[in-house]
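Novice: got a predicted structure here, sequence first:
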Amino acid sequence: MSAVSEADLLSRFGFYRSALYIRDIDTCVASDIHIGLAETLYRQGLHFPLHEEETLIERFEAILDRFNPAVFVLDGDIFHAFDRVSRSVVETFEAILATLRSECEVVLVTGSHDTMLPAVAGGTVERYDRGGYTVVHGDRPAGDHGTLVIGHDHPAIEIDMARFPCFLYGEGVFGGKDLVVMPAYNPLSPGVTINHMQRRDFLSPILRRVDAGSLQPVVEVDGETVVLPPLAGIRRFA
């Protein structure tokens, strides 16, 4: 099975702290922020401080310093809870927006968890199209599109008994167009191990139409970006 070289992929994209930088359009994307996940875990009995706001903002600041994008797209599931948004969640959200808007334009793409987002933020969109790229959350079919960037499935890969959040890249795999699947941005989300997943195992209707074995995982290991072979090849040696 053919694979895209690491050099070719990195000439087009930057991968850092679970965010994607699209060099062609000077745009960063982060998906599945899940603001309020720490609050939910606390209500479920995890009674120690998780410092969610500080952690999320520190990551955003590092990404801004690395790429200095003109646009930053938050690609859905910005909030964690479907049915409520507490004052602390709103405060964290507003602090994140202030951090990003001090440096660039911000686009809010809604996801399946974001029923409350339009009431809190306004100006949300279901997709963002620019320069041959289409950013959608991935919980709905995409329609006409450019190179697709989606979230929703929280991919992670297991390597030598360690789990790493990962991007997935597929060249020409969806309607002849390329596909990038984002990991969950919130580090409290453990991710879903995709080593042996088939198309039927994914949540996204987009990914359920893709040959999962053709997707290449991209991971960050000790600050370095590593582009792995397609999943079909990894499975043969697992």
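Specialist: Cool, got the structure.
Novice: CA atoms for contacts and neighbours, from now on please.
Specialist: OK.
Novice: got the buried residues for the lengthiest strand in the chain?
Specialist: Among the segments of the chain that qualify as a strand by DSSP state E, the longest is strand 162-174. By neighbour count with 16 or more other CA atoms under 10 Å, strand 162-174 contains the buried residues Phe164, Pro165, Cys166, Phe167, Leu168, Tyr169, Gly170, Glu171, Val173, Phe174.
Novice: name the helices or strands packed onto that strand?
Specialist: Applying 3 or more CA pairs under 8 Å, 6 or more residues apart in numbering; DSSP states H and E, one finds that strand 162-174 makes contact with strand 155-159, strand 177-181, strand 216-221.
Novice: what residues does the second one touch?
Specialist: Spelled out, that is strand 177-181. Defining contact as CA atoms under 8 Å, 6 or more residues apart in numbering, one finds that strand 177-181 is touched by 146-151, 155, 167-173.
Novice: what's the distance between it and the middle of its chain?
Specialist: Taking CA atoms, centre = their mean, to the nearest Å, one finds strand 177-181 lying 12 Å from the centre of the chain it belongs to.
Novice: and the next helix or strand past it?
Specialist: On the C-terminal side of strand 177-181, the nearest following helix or strand under DSSP states H and E is strand 192-193.
Novice: can you list contacts of that following strand?
Specialist: For strand 192-193, contacts defined as CA under 8 Å, 6+ apart pick out Asp153, His154, Pro155, Ala156, Ile157, Glu158, Arg163.
Novice: use this one as the comparison:
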Amino acid sequence: MTDRGVEIDVPFAVHDRAVFVPAAETLVLADVHLGKAAASSVDAPIDDGADIRERLERLLTETDPKTVVIAGDLLHSFARLPRGVEHDLDRLLETVDAAGAEVVVTPGNHDTILETAFDGETALEYELADGETVACHGHERPKTTADRYIVGHDHPALSIEGRKRPCVLYGPDTYEGADVLVLPAFTRLAAGTTVNQLAGRDFQTPLVRLSDGFYPAVWDDSSGEALWFPPLEKLRKLL
């Protein structure tokens, strides 16, 4: 490993807490958790609705997708929508619409009342236009066969020199011969689960069985690119 990370050939581009699949012209993000700040018992350090919308707007400009897939947990609350969430969601959808893209939501375990706020397209498992990739939340085993799965649910983060950084985890051929891509939470209010020492049994998603072969990628704001690290099996000996 060098100070610039490792080189890896992947059919997607890692962005800040999201990935873009060029062959499908699709931007995928997960775990937006709108309403998390309002549901918190402490004052949130940021306006999560505005922060999410502004960062998504930057990603839309960078990638120019035809489709935006939210791979689960668009909402945070199970029983009722906190005040302001519907407004935040409307603004988010307007941002995507203004960019000329369509929104698809694959409901997650937190999205039990999704239909009360979102009347757009939903699918438990969404097949991307590349014909190879399926996006879903990842809290359940997928029924659709694919070459690659993009999921959320676990909020992965990598601890580097004592600092926790949200990361993408990419496992080639790790789930029944298919690749698995685990996204970090898009909301910055999620603490993230440190994956450095996690075994497969420690992950909540059933798509991660053995964690050793997963490559972490961390977005670097200063360079405007993703830095890839060796797979967790090797990385544990370096960090």
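Specialist: Received it, and whenever you're ready, just let me know what you need. Nothing here was measured: the structure is a model prediction, and the numbers come from that model.
Novice: before we move on, back to that, need the helices and strands packed on strand 162-174 of structure 1 in CSV (columns: distance to Phe202 of structure 1 and mean neighbour count).
Specialist: Listed next are these as CSV, based on distance: least, CA to CA, whole Å; neighbours: other CA atoms under 10 Å:
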stretch, distance to Phe202 of structure 1, mean neighbour count
strand 155-159, 9, 19
strand 177-181, 11, 21
strand 216-221, 15, 21
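Novice: save the ones you listed as JSON lines, and put in distance to Ala81 of structure 1 too.
Specialist: Converted to JSON lines, these look like this (distance: least, CA to CA, whole Å):
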{"stretch": "strand 155-159", "distance to Ala81 of structure 1": "20"}
{"stretch": "strand 177-181", "distance to Ala81 of structure 1": "22"}
{"stretch": "strand 216-221", "distance to Ala81 of structure 1": "28"}
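Novice: so which of those comes closest to Thr40 of structure 1?
Specialist: Proximity of those to Thr40 of structure 1 was assessed by CA to CA; the nearest stretch is strand 155-159, lying at 21.2 Å.
Novice: in structure 2, what stretch matches that closest one?
Specialist: Residues 156-160 of structure 2 are the counterpart of strand 155-159 of structure 1, counting by TM-score structural alignment.
Novice: give me the mean deviation of that stretch from structure 1.
Specialist: Superposing on structure 1 and averaging over aligned pairs (mean CA distance after the TM-score superposition for structure 1), stretch 156-160 of structure 2 comes out at 0.3 Å.
Novice: show residues contacting that stretch.
Specialist: Contacts of stretch 156-160 of structure 2 with the rest of the structure, by CA under 8 Å, 6+ apart, involve 164-169, 182-185, 192-196, 216, 218, 239.
Novice: ok, and what's touching the helix ranked longest in structure 2?
Specialist: Scanning structure 2 for the helix with the most residues, using DSSP state H, yields helix 48-63. The set of residues that contact helix 48-63 of structure 2 without belonging to it, under CA under 8 Å, 6+ apart, is 15-16, 20, 27, 32, 34-37, 85, 88-89, 91-92, 95-96, 99, 186-189.
Novice: and the buried ones among those residues, selectable in PyMOL?
Specialist: Buried members of the contacts of helix 48-63 of structure 2 can be picked out in PyMOL with the line below, counting by 16+ other CA under 10 Å:
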select buried, resi 15+16+20+27+32+34+35+36+37+85+88+89+92+95+96+186+187+188+189
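Novice: could you report the neighbour count for Pro141 of structure 1?
Specialist: As a burial measure, Pro141 of structure 1 scores 12 neighbours (other CA atoms under 10 Å).
Novice: next one: Gly122 of structure 1
Specialist: A total of 10 residues lie near Gly122 of structure 1 under the criterion other CA under 10 Å.
Novice: who touches it in this structure?
Specialist: The neighbourhood of Gly122 of structure 1, defined by CA under 8 Å, 6+ apart, contains no residues.
Novice: next one: it relative to Val107 of structure 1, how far apart?
Specialist: As defined by CA to CA, to the nearest Å, Gly122 of structure 1 lies at a distance of 11 Å from Val107 of structure 1.
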